[in-house]
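Engineer: Attaching a predicted model along with its sequence, questions to come.
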Amino acid sequence: MRKVRDAFGEMEVSEDVYYGAQTQRSLENFPIGTETMPKRLIEAFVMLKRAAAKANHTLSVLPKETSDRIVTASDQWLHQPEYKHFPLVVWQTGSGTQTNMNVNEVLSFLASDESVSLHPNDDLNRSQSSNDTFPTAMHVATAIAVTDHLFPALHRLIQTVKEKQTAFQAVVKIGRTHLQDATPLTVGQELSGYLAMLEKTEHMLLQDMDECFELAIGGTAVGTGLNAPDGFGEEVVHELSRYTGLPFRKTDNHFHGLTSHDQLVRFHGTIKALAMDLFKMGNDLRYLASGPRAGYGEYTLPANEPGSSIMPGKVNPTQIEALTMVCSQVLGNDTTISFAASQGQFQLNVFKPVIIYNVLQSIELLSEAMDSFNLRCLSGLKINEDIMADKVDQSLMLVTALNPHIGYDKASNIAKYAHQHGTGLKTAAITLGYVTAEQFDQWVKPSQMI
């Protein structure tokens, strides 16, 4: 153990960790749960401290040697991150102060040596407050997670749907509305609906992502910028943009940036929309692949593992089940985020850790679930054309093609007669005397009803 001090006094900390007294106090004061601060948030915080050190030197409030030491320490950790030095749980102060100080303590430790000792507050936290650094790190972490993980996974899924749409474009199948038979369409058309959902959501996510590029840094404690030099926010944003390659910008109103998280609420709302699209698509595929003997049986999903511990040969849609469970979690996360964002009393929202924990969890879970579903399920999707053709032939809704020729009422009588007497539409139509065999064959062609 080694002894460390902060404004509250002396603490003992293990020699194999880099953090100091405030982190140790938090560990002891909040023994709640096992959910630690997300790794992406810690990474974003280290990037922020790196940018702040450069900005402080540019604005002549931090010596070059101190700034260089912080930058070097940050680069060292980012190159080989060790997360054991960031053990704090989500369930801490609502501003995330302990996590901000955890980062300050670790980097000050790494940046110090026998000749120079950096101070967590005076050096690492110079021109900053937890109240503006934490929301800034929230946005940086979200932007990086979406750019590096969510968008690539979504794009890969979209490409697979496009390939399947092209491959099955001309195969005619029966449509269904209200879980009842409807008029025909092609498999390609059915898949195009899923493709449009995913592309539309991708477009909405790109729009919403722009709001998350706005950063609160420079507002310090309550939004006034107290203790920060003029231009500090702009300098930090410039350096973050240069380092990450993302178009970050300073908020126009720091009071908003500290107390409101409406941008993340909106963004996660679109993530929820993506989850609901995936849920719908997954459910459709699960039902259409049901069987193989007693279900719809129109699609066939890859068999990845045994489906039952008691029924030999059973195969279940496990990838879809995993995907839809993730979507359920995202829906729950959205409720938590929405409520937590409402708790912005006066100048500060004090539910920040739980907001970013849920935002990043949704991004990570959805990204990984989409990749798994894409690789182990959708890419191996096959269709059963014989079953599809048989269901088209059996459908009573093909009678819709007769409407323009004999009217709705007579067409309805044909469908009712066929259903009641267990005959085909053609037999019913001829029996009722509404059309001839030649007319029926001319007018009722599924391939021309799509």
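Structural biologist: Done, it's in. Computed from a predicted model, the values in this text were never measured in an experiment.

Engineer: Only C-alpha atoms from now on, for both contacts and neighbour counts.
Structural biologist: OK.

Engineer: At which residues are the strands of the stretch 301-450 of the chain located?
Structural biologist: 382-383 (DSSP state E, counting those that start in this stretch).

Engineer: Can you show me the helices along it?
Structural biologist: Counting by DSSP state H, counting those that start in this stretch, one finds helices in the stretch 301-450 of the chain at the ranges 318-341, 352-376, 385-394, 403-406, 408-421, 425-432, 437-443.

Engineer: Could you look up the SS state of Glu10?
Structural biologist: strand (DSSP: H, G, I helix; E, B strand; the rest coil).

Engineer: How about the contacts made by it?
Structural biologist: The contact partners of Glu10, by Cα atoms under 8 Å, 6 or more residues apart in numbering, come to 3-4, 21.

Engineer: Could you export these as CSV, including secondary structure?
Structural biologist: Formatted as CSV, the contacts of Glu10 follow (three-state DSSP):
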residue, secondary structure
Lys3, strand
Val4, strand
Ala21, helix
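
Engineer: By neighbour count, sort out the buried ones in those residues.
Structural biologist: Ala21 (16 or more other Cα atoms under 10 Å).

Engineer: Which of the helices of the stretch 301-450 of the chain sits closest to Leu110?
Structural biologist: Closest to Leu110 of the helices of the stretch 301-450 of the chain, according to Cα to Cα: helix 352-376, at 25.1 Å.

Engineer: can you give me the helices for the stretch 1-150 of the chain?
Structural biologist: Along the stretch 1-150 of the chain, the segments classed as helices by DSSP H, counting those that start in this stretch run 21-29, 39-58, 64-79, 97-111, 130-145.

Engineer: Tabulate those helices (a markdown table), appending distance to Ala196.
Structural biologist: Shown next, in a markdown table, are the helices of the stretch 1-150 of the chain (distance: least, Cα to Cα, whole Å):
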| stretch | distance to Ala196 |
| --- | --- |
| helix 21-29 | 47 |
| helix 39-58 | 31 |
| helix 64-79 | 38 |
| helix 97-111 | 41 |
| helix 130-145 | 24 |
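
Engineer: Which one, of these, ends up nearest to Gly175?
Structural biologist: Across the helices of the stretch 1-150 of the chain, closest to Gly175 is helix 130-145 (Cα to Cα), at 38.3 Å.

Engineer: for comparison:
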Amino acid sequence: MNSFRTETDLLGELQVPKNAYYGVQTQRAIANFKISNHKLYQYPIFIKSLAVVKLAAVETNFELGLINEPLKDAISQACLDILKDQYFEEFPIDMIQGGAGTSVNMNANEVIANIALEKMGYEKGMYQHCSPNDHVNLSQSTNDAYPSALKLALYQMSKQVTDALEKLFFALDRKAKEFESVIKMGRTQLQDAVPMTLGQEFEAFAFTLKKEIPYLQNQAFEFLEVNMGATAIGTGLNAPKGYAQLCAEKLATLLNEPVKLAENLVEATSDTSSFVAYAGALKKLAVKLSKICNDLRLLASGPRTGLYEINLPPKQPGSSIMPGKVNPVIPEVVNQVCFKIIGNELTVSLAAEAGQLQLNVMEPIIALTLFDSIEILTNAIDTLRIECVDGITANTDHLRNEVYNSIGIVTALNPIIGYKNSTKIAKQALEENRSVYDLIIEQNILTKEQLDTYLDPKNMLSSH
């Protein structure tokens, strides 16, 4: 049978599992918020960021003479244990919750306090010796500890997206070089336009994603501005003079990152614009990525009645009824992830807009939404690279024949054979369903050798 200990808070007594490192407020959150299947323990990077914030806070409190050394050592060691990937199971609360993150903050305070109590030789719950509120949360509020930890977690997670994106860029760039001599028709409005190379098409894919790497990094950099020392509303009530700046410096040292204190703590405590900006950056990337996947699906369409310009790696049978059908399942799944990212941006925007006066209480849904976006987008980018882009091949002969049979090459040859000849050939080719290539040779406008030279990708395409 489970045994329990009794803990007390503002609302009275409550039974907590005896072996649990969390306490009464966490227990209430478990009971109150049965909303999603997303639990705090599924986000270890967030838990570790909370531990870093609590570690910086206790070191700051000790340096300012607010806490004794044995207590500081016990709390610090508890935080370090969490940073060594211990005790994650002690964070069982739902990520979607009311209270502006108070449940998350108190979950961390209670777990750290009870770990520290055991290190000092006491039993869990003997909070007179190490209190979640009076000691672990000393000089803090949920309203500075929670968003600071969230920002630091998102900053670190953002590196996953940019690392994955950089690898995808290099994969597309390799394909661009592989296809640099493969001539094809470019299209505008899904109609034949002018010749280009498949390499140029893939180079454009690579370049448009490359531009998003510094953009994401710049948006994530805003997360390094924290409001520690703001306490409840930014006035710093209950935090001693010098605490805010010193705590930010401690965080910078612990993380080896340029963490800095927000210039105006009242503004910083209610402002969630850095989350909105980052969600927007993810959305911008998702729109580009989805467009690329749309193009890959179009280019690979067929094999007999579509464009059939490239081949995507076959990954699974495409139908339960149509033998031989293979679908572009990897671009399809990435498209769907991108739709989710675009929707998630709206969630973050609405949550940010719902802030009132000196606080935004909707940060828990912002946290879950951004964690979700980063995780699934990173996975989608990796999947697209490994399962699709690396294995793409070109239907070179088919592409060349399309160019030679296209009316569009007349535009490319116009400076050479003149507008009058170009118009005549184009009209005849359309009326008689003939090849422009054959008609030009047949009418002695150019020799085959001359035409092949002009249609060589090295001579036909702009070098800039």
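Structural biologist: Received, thanks. In this text the structure is predicted, and so the values were computed from the model without any measurement.

Engineer: what's the TM-score here?
Structural biologist: After superposition, the two chains reach a TM-score of 0.93 (TM-score structural alignment, normalised by the length of structure 1), with 447 aligned residues with a Cα RMSD of 2.1 Å.

Engineer: that older thread, most tightly surrounded among the helices of the stretch 301-450 of structure 1?
Structural biologist: helix 352-376 (a mean of 21; mean count of other Cα atoms under 10 Å).

Engineer: so how far is that helix off the chain centroid?
Structural biologist: On the basis of Cα atoms, centre = their mean, to the nearest Å, helix 352-376 of structure 1 sits 5 Å off its chain's mean C-alpha point.

Engineer: now stretch 156-166 of structure 2
Structural biologist: Taking mean C-alpha positions (Cα atoms, centre = their mean), stretch 156-166 of structure 2 and its chain are 7 Å apart.

Engineer: Regarding stretch 78-96 of structure 2, how distant is the last residue from the first?
Structural biologist: 26 Å (Cα to Cα, to the nearest Å).

Engineer: Under the alignment, what does Tyr278 of structure 2 map to in structure 1?
Structural biologist: By TM-score structural alignment, Tyr278 of structure 2 lines up with Phe267 in structure 1.

Engineer: Over to the nearest residue to that match once chain neighbours are set aside. Which of the three states is it?
Structural biologist: In space, and not counting its chain neighbours, Phe267 of structure 1 is closest to Asp208: 5.4 Å by Cα to Cα, 6 or more residues apart in numbering. With three-state DSSP as the basis, Asp208 of structure 1 sits in helix.

Engineer: could you list every residue that touches Asp208 of structure 1?
Structural biologist: Contacts of Asp208 of structure 1 by Cα under 8 Å, 6+ apart are 263, 266-267, 270.

Engineer: can you tell me which residues contact whatever residue of structure 2 lines up with Thr99 of structure 1?
Structural biologist: Using TM-score structural alignment, the partner of Thr99 of structure 1 in structure 2 is Val104. Residues near Val104 of structure 2 by Cα under 8 Å, 6+ apart: 26, 40, 93, 146.

Engineer: switch the cut-off to 6 Å
Structural biologist: Contacts here follow Cα atoms under 6 Å, 6 or more residues apart in numbering; on that basis Val104 of structure 2 touches nothing.

Engineer: Same check on the one 5 residues further on?
Structural biologist: By Cα under 6 Å, 6+ apart, the contact set of Asn109 of structure 2 is 132, 136.

Engineer: distance of it from Leu285 of structure 2?
Structural biologist: Applying Cα to Cα, the value for Asn109 of structure 2 to Leu285 of structure 2 is 37 Å.

Engineer: Quick check: the gap between Tyr419 of structure 2 and Ala426 of structure 2.
Structural biologist: Plainly put, Tyr419 of structure 2 is 10 Å away from Ala426 of structure 2 if you go by Cα to Cα.

Engineer: And for Gly355 of structure 2?
Structural biologist: Gly355 of structure 2 is 62 Å from Ala426 of structure 2, by Cα to Cα.

Engineer: same thing with Ala351 of structure 2?
Structural biologist: According to Cα to Cα, Ala351 of structure 2 and Ala426 of structure 2 sit 57 Å apart.

Engineer: now swap in Leu255 of structure 2 and tell me
Structural biologist: Distance, Leu255 of structure 2 to Ala426 of structure 2, using Cα to Cα: 66 Å.

Engineer: Kindly report the same for Gln160 of structure 2.
Structural biologist: 51 Å.

Engineer: got it, and Pro364 of structure 2?
Structural biologist: 62 Å.

Engineer: of all the contacts of Asp208 of structure 1, which comes closest to Ala428 of structure 1?
Structural biologist: Among the contacts of Asp208 of structure 1, Thr270 lies closest to Ala428 of structure 1 (Cα to Cα), at 49.5 Å.

Engineer: Could you give the number of residues near that closest one?
Structural biologist: Using other Cα atoms under 10 Å, Thr270 of structure 1 has 21 other residues around it.

Engineer: Leaving out the residues flanking it, which one is nearest to it?
Structural biologist: Setting aside the residues directly before and after it, Thr270 of structure 1 is nearest to Leu205 in space (Cα to Cα, 6+ apart), at 6.2 Å.

Engineer: That neighbour maps to what in structure 2?
Structural biologist: Using TM-score structural alignment, the partner of Leu205 of structure 1 in structure 2 is Leu216.

Engineer: Please work out how many residues are found near its match.
Structural biologist: 22.

Engineer: what do you get for Gly380 of structure 1?
Structural biologist: Gly380 of structure 1: 14 neighbours (other Cα under 10 Å).

Engineer: again, but for Leu254 of structure 2
Structural biologist: Leu254 of structure 2 has 14 neighbours, counted by other Cα under 10 Å.
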